[in-house]
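**Student:** Output the structure for:
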Amino acid sequence: MSALAEPRRHVQPAEEKPGCVCPPGVRGLRVVGYLPGGGVAGLDCTSPLLVVCRVCDRRLVWACRAHRASRCVPCSDRYRRLLVRIVESRSATAHRGHGSFLTLTAPGEREHARWVPGRPGGGGPCGCRVGDLAEWNAAAGQAWNRLRLSLSRVCRFEYFRVVEVQKRGALHLHVLVWSSDPLRRDQVQRIALAAGFGCQVDLTPLSPQQHARYAAKYATKATDQREDVPWAVDVVNTRTGEITRGSAPARYRTWSSSRQWGLTVRDVRAANRAAMENTRLTRAAGAASTDQLAPPAAAFGSAPSAGEASPGDVPAAVESVWG
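**Tutor:** Take a look at the predicted model:
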């Protein structure tokens, strides 16, 4: 899911956001841009958005929902917690299968020995090698699709994949997998090499809560690292029509998941809204019941004047009603 780089200039139904007095179904809300001056009291967001209703001309302020910490730390933290709930949702289901935590790396840039778990020095020369890291990063999504297709022929599985950016700028994939059959490291390594990944493949038992927090941390961190990743693109000369290879800011997705993994972003946000509404209704009901239980002031005489009894002198029976 990509970070919010520019204000979204689209129209949303008035009933989807609070604060607009238009009737339900009237589409008039428009995001104008970031609010000048930064944060607003009562809103936990450092880069709020200014929203205007074109029907009633009311002005609203929304949280920016940015994924990047460089844009807004509070919204980025909320996004990370949202991802934790999504990642953990699959672990809470029945018949989840065998859990594995898979790490895939880019091929090395120099000659190296084949990586073999538990064998110092590796297993002889390895043929996996990357010539242009920018080209490999741009094609990493295709390599992942090939690996998914090959692995689906071995067993049924569901996955949640996140991107980590290595120091050299290569994309590093971490995948949480629930599979119908146990995965073998040598089998996955063979599939990964054929798909275009490097020989260093790590496969460990899945720890749902620990790996959910780990994946959410790197997915959020990767939204701020696109400028550090070499990325090759086609560049079209608008005058001659000639197409050449050039560079551009990286366009990778920081995370993705299979369709049957579990909760979606929409599900989590809907649950959050429902929980906030339930909390509001509970507090309102509690306040209403307190008002009904509180006796009228006339029952205890007029309000005390100077020198008369203070609230601390009220009898214990009366204090319990007020509490």
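
**Student:** contacts, neighbours, all on C-alpha from now
**Tutor:** Will do.

**Student:** Please enumerate the helices of the stretch 151-300 of the chain.
**Tutor:** 185-195, 208-222, 265-293 (DSSP state H, counting those that start in this stretch).

**Student:** Leu173: neighbour count?
**Tutor:** Neighbourhood size, Leu173 [other Cα atoms under 10 Å]: 22.

**Student:** Hmm, Val84 is touching Tyr218, no?
**Tutor:** No - with contacts counted by Cα atoms under 8 Å, Val84 stays clear of Tyr218, the gap being 11.2 Å.

**Student:** so of the helices of the stretch 151-300 of the chain, which one's packed in deepest?
**Tutor:** A comparison of these by mean neighbour count, using mean count of other Cα atoms under 10 Å, puts helix 208-222 on top with a mean of 20.

**Student:** please give me the structure for this one as well, since I'd like to look at both together:
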Amino acid sequence: MTRLPVAPAAVADVAAAVGTDPLTLADLLRVASTPGFDRWQEQIRRTGGCSDPIHLTGTTVTRDRRTGDVLYSYSTADEPGGRLRVACGNRRASRCPSCAWTYAGDTYHLIRAGITGDERKNVPATVRDHPRVFATLTAPSFGPVHNRPASGRCRCAAAHDENDPALGTALDPARYDYAGAVLWNNHAGQLWQRFTIYLRREIAARAGLSQRALADSCRVSFGKVAEFQKRGAIHFHAVVRLDGPGGPDMAPPSWASVELLDDSIRAAAARVAVTVPAAGAQPSRTLTWGTQVDVQPIGALGHEELTEQAVAAYVAKYATKAAETTGTVDRRIGELGELARFDLPAHTRRLIEACWDLDADYPDRLLARWSHMLGFRGHFSTKSRAYSTTLGALRQTRADYRANQERRERGLPDPDDAEGSTLVIAHWTYAGHGHTPGESWLAQSIARDIKTNRDTAREELAGLEATDITGEW
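**Tutor:** Coordinates of the predicted model:
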């Protein structure tokens, strides 16, 4: 990035030229004129252009374990502002697009490894021959909403455009079950847990086995992600796979098939029910999945309509999103009065208010605490133990790669080498987070540059490779 000149024209004129406000531009010019600006850029580039970096102060010393000699030392005292900036790691694209991009990439590789196999992630390529489906479980109806049916016209008689803000909102807010909607979101995690229990029971029944015998012959593995529909109800997408009893390394039994898995998923979803007892003015409720259960075979078993890469990319896409599709806020709401500060859609506002109204009746459900998520408090991305690798393992691989790279640059010995083992003594202190307005503008520019370079490199690689890498992160 080229260093910006210090106000060769009036600040307001330059601000208009670069598309920012004068105060942000003034701060931007201050940052660009500060000694150590090049090092600041290097720090931000190493975070990937993080929107809200963590600031650390401290020191690290690398010594020879045998002699005690100092091989390398580092202190943030010599850094811009006396701080080291590291990526925030937030998965939400609305909070930090850069870190969310990395999280989505990790999720893509985690999901894809469980579909196609990847020896580097301890999943054999033979999983492509296992029964695998992409299943979607939805919420029931809580009242009619504006939609785009196959007929082309909504019940309100309008033909809504796909970007119409009315989509997903209640046709009659006075009759819409807002309490039921947020309670369903709040218990969605329990519905999923019970679904996984019933799924194994349904598979065992169709195989003519007891549940104990099923565990000795077949394992059910899955990776799932949660997605908010426009109406504010959560639903789940999951890759479900049948393995042998030892996991992906073992072939499933001969009776395991896509058809059996499809039938078992539908039957299990129909059986699941969670009872919410009466509380306050609220009656007892029985929560179930919606009637729309979709199960599609994946790729290599002769069903090529839904490709392996498309499934992994789809799951990764929603791993970085929360309830933003409904227009809600992306952080906790401390008190209901805070809603006055936000320009929220009326439907979303009513869902949030329903969370607060129900909080006193269901104190153990933390509805007010999770009102910004419309009551949902589960994990957006989960997997079974044997599905594939873990996000932690992927992050560790990346960290090890960077550590090895830096060690080579500094001429330090391999810590695993018995003859040249080292000892690292470090002390770090949290010193804040975030950017000033000018720094934020520059960080966004750096993030765009990084993404452009990656996209260009991917396109060039796609032109060189004979294989299709569509959807790769």
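
**Student:** Spatially, what comes nearest to the aligned residue in structure 2 for Phe160 of structure 1 if we skip its sequence neighbours?
**Tutor:** Matched to structure 2 by TM-score structural alignment, Phe160 of structure 1 sits across from Gly223. In this structure, Gly223 of structure 2 finds its nearest non-sequential neighbour in Lys383, 4.1 Å apart by Cα to Cα, 6 or more residues apart in numbering.

**Student:** Quick check: the one you found touching Val220?
**Tutor:** No - look at Lys383 of structure 2 against Val220 with Cα under 8 Å: they stay out of range, at 11.0 Å.

**Student:** how about the residue lying closest to Lys217 of structure 1 once chain neighbours are set aside, what does it touch?
**Tutor:** Distance criterion Cα to Cα, 6+ apart; nearest residue to Lys217 of structure 1, sequence neighbours excluded, is Arg80 at 6.5 Å. By Cα atoms under 8 Å, 6 or more residues apart in numbering, Arg80 of structure 1 lies in contact with 216-217, 219-220.

**Student:** Check Ala17 of structure 2 too.
**Tutor:** For Ala17 of structure 2, no contacting residues are found, by Cα under 8 Å, 6+ apart.

**Student:** what do you get for Asn137 of structure 1?
**Tutor:** Residues in contact with Asn137 of structure 1 (Cα under 8 Å, 6+ apart) are 170-171, 229-232.

**Student:** cool, now which of the residues you listed survive the switch to structure 2?
**Tutor:** Compared against structure 2 with both residues aligned by TM-score structural alignment, their matches' Cα atoms under 8 Å, the contacts of Asn137 of structure 1 retain 170-171.

**Student:** Just the closest of the contacts of Asn137 of structure 1 to Gln292 of structure 1, please.
**Tutor:** Gln292 of structure 1 has its nearest neighbour among the contacts of Asn137 of structure 1 in Leu171, at 62.0 Å by Cα to Cα.

**Student:** Roughly how far does the aligned residue in structure 2 for the closest one sit from His187 of structure 2?
**Tutor:** Aligning on TM-score structural alignment places Leu171 of structure 1 opposite Ile234 in structure 2. Per Cα to Cα, to the nearest Å, Ile234 of structure 2 is found 10 Å from His187 of structure 2.

**Student:** Next: Gly463 of structure 2.
**Tutor:** Using Cα to Cα, Gly463 of structure 2 is found at 47 Å from His187 of structure 2.
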